[in-house]
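In: have a look at this prediction, sequence included:
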Amino acid sequence: MITREIVISYMAENYDVQPQFVFKVCFLLHLQQR
């Protein structure tokens, strides 16, 4: 299962990732928690 810590660490290592992708991942994680 993907946790928020993994996403944050991934974003820290790959900071040049497109903001749209990051927003999409965070949005999907938010929907998963319901």
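Out: In hand now; what should we look at? Numbers count the residues shown, from 1 in each chain.

In: from here on, just use CA atoms for contacts and neighbour counts.
Out: Will do.

In: what is the strand or helix carrying residue 12 packed up against?
Out: Per DSSP states H and E: residue 12 is located in helix 4-13. Using 3 or more C-alpha pairs under 8 Å, 6 or more residues apart in numbering; DSSP states H and E, no helix or strand is in contact with helix 4-13.

In: ok, and here's another one to check against it:
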Amino acid sequence: WIAAVGTAASALSSANAAVALVLVLHAATPL
């Protein structure tokens, strides 16, 4: 159960980082 929560938190953190990276790249490009 704890491992499942840790995995979910890790996946959420990874997805959040990916979204932040995309937003930064989108903001940095004039497109």
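Out: The structure has been received and is ready for your questions. Because the structure is predicted, anything quoted here is derived from the model rather than measured.

In: ok so, going back, which residues in the second structure does the helix holding residue 12 of the first structure align to?
Out: Aligned by TM-score structural alignment, helix 4-13 of the first structure falls on no residue of the second structure.

In: list the contacts of that helix.
Out: Helix 4-13 of the first structure has contacts (C-alpha atoms under 8 Å, 6 or more residues apart in numbering) with 17, 22, 29.

In: mind listing what's buried in the helix or strand following that helix?
Out: Sequence-wise, the next helix or strand downstream of helix 4-13 of the first structure (DSSP H and E) is helix 19-32. By 16 or more other C-alpha atoms under 10 Å, the buried positions in helix 19-32 of the first structure come out as residue 22.

In: what's the angle from helix 19-32 of the first structure to helix 4-13?
Out: Going by axes from the mean of the first three to the mean of the last three C-alpha atoms, to 10 degrees, helix 19-32 of the first structure is angled at 170 degrees with respect to helix 4-13.

In: coming back round to it: how about TSV for the contacts of helix 4-13 of the first structure, with distance to residue 9 of the first structure added?
Out: Compiled in TSV, the contacts of helix 4-13 of the first structure are given as follows (distance: C-alpha to C-alpha, whole Å):
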residue	distance to residue 9 of the first structure
17	12
22	12
29	15
